[in-house]
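[1] Compute the structure for the input listed below.
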Amino acid sequence: MRLIVNGASLDVQAETLSGALAALDYGDAIVATAVNGAFVPASARRDRRLEDGDRIEIVAPRQGG
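    Down below sits the predicted model:
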């Protein structure tokens, strides 16, 4: 299916957000996720089904100060 991931259009073979993260090589990385502008906590990624054209944002935490 075609998804927009961090602004880039990609073909991803996954039905759920957790499946998409695995397909995109994020595996067990600690990241924040949103689908179509709505935050999706890590505990809900397995149940968050995706549809063609969904916009996914993946953000890795950064340290700073």
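[2] okay, CA-based contacts and neighbour counts for the rest of this
    Noted.
[3] Please spell out which residues along stretch 32-47 are buried.
    33-35, 40, 45 (16 or more other C-alpha atoms under 10 Å).
[4] can you pull out the strands in the protein?
    Ranges of strands in the chain, per DSSP state E, are 2-5, 8-11, 32-35, 38-40, 55-59.
[5] looking at the ones you listed, which is closest to G65?
    Relative to G65, the nearest member of the strands of the chain by C-alpha to C-alpha is strand 55-59, separated by 18.1 Å.
[6] For the closest one, name the packing helices and strands.
    With contacts taken as 3 or more C-alpha pairs under 8 Å, 6 or more residues apart in numbering; DSSP states H and E, strand 55-59 sits against strand 2-5, strand 32-35.
[7] one more, for comparison:
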Amino acid sequence: MFIKVAGEKKEYPEGLTVKELIEKEDVETPQYVTVTINDEFVESGAFETTEVKDGDEIEFLYFMGGGAR
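    Okay, the predicted model is just below:
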């Protein structure tokens, strides 16, 4: 199947889960990553059971905190 990961078209086997994709893409600090598939957020507890489908667009997001002085 073909998917887009961070805007780049890639080929992966069918049945790939979000957790497996995070590992294959060597995502930095995976415990803090937020994942969207086709602009829909995926719950972190569902990474192991959510399968990526042909044509999906996946983004890995990190939310940064900050504050005013």
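[8] mind putting the helices and strands packed on strand 55-59 of the first structure in a markdown table, distance to G64 of the first structure included?
    Shown next, in a markdown table, are these (distance: least, C-alpha to C-alpha, whole Å):
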| stretch | distance to G64 of the first structure |
| --- | --- |
| strand 2-5 | 25 |
| strand 32-35 | 17 |
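[9] Looking at those, spot the one closest to D11 of the first structure.
    So among these, strand 2-5 is nearest, using C-alpha to C-alpha, at 4.5 Å.
[10] residue closest to the middle of the second structure?
    V35 (4.0 Å; C-alpha atoms, centre = their mean).
[11] Distance to L24 of the first structure for the buried residues of stretch 32-47 of the first structure - can I get that in a markdown table?
    Formatted as a markdown table, these follow (distance: C-alpha to C-alpha, whole Å):
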| residue | distance to L24 of the first structure |
| --- | --- |
| T33 | 13 |
| A34 | 15 |
| V35 | 15 |
| V40 | 17 |
| R45 | 14 |
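[12] what's the closest of those residues to R62 of the first structure?
    For these, the minimum distance to R62 of the first structure (C-alpha to C-alpha) is 14.5 Å, reached by T33.
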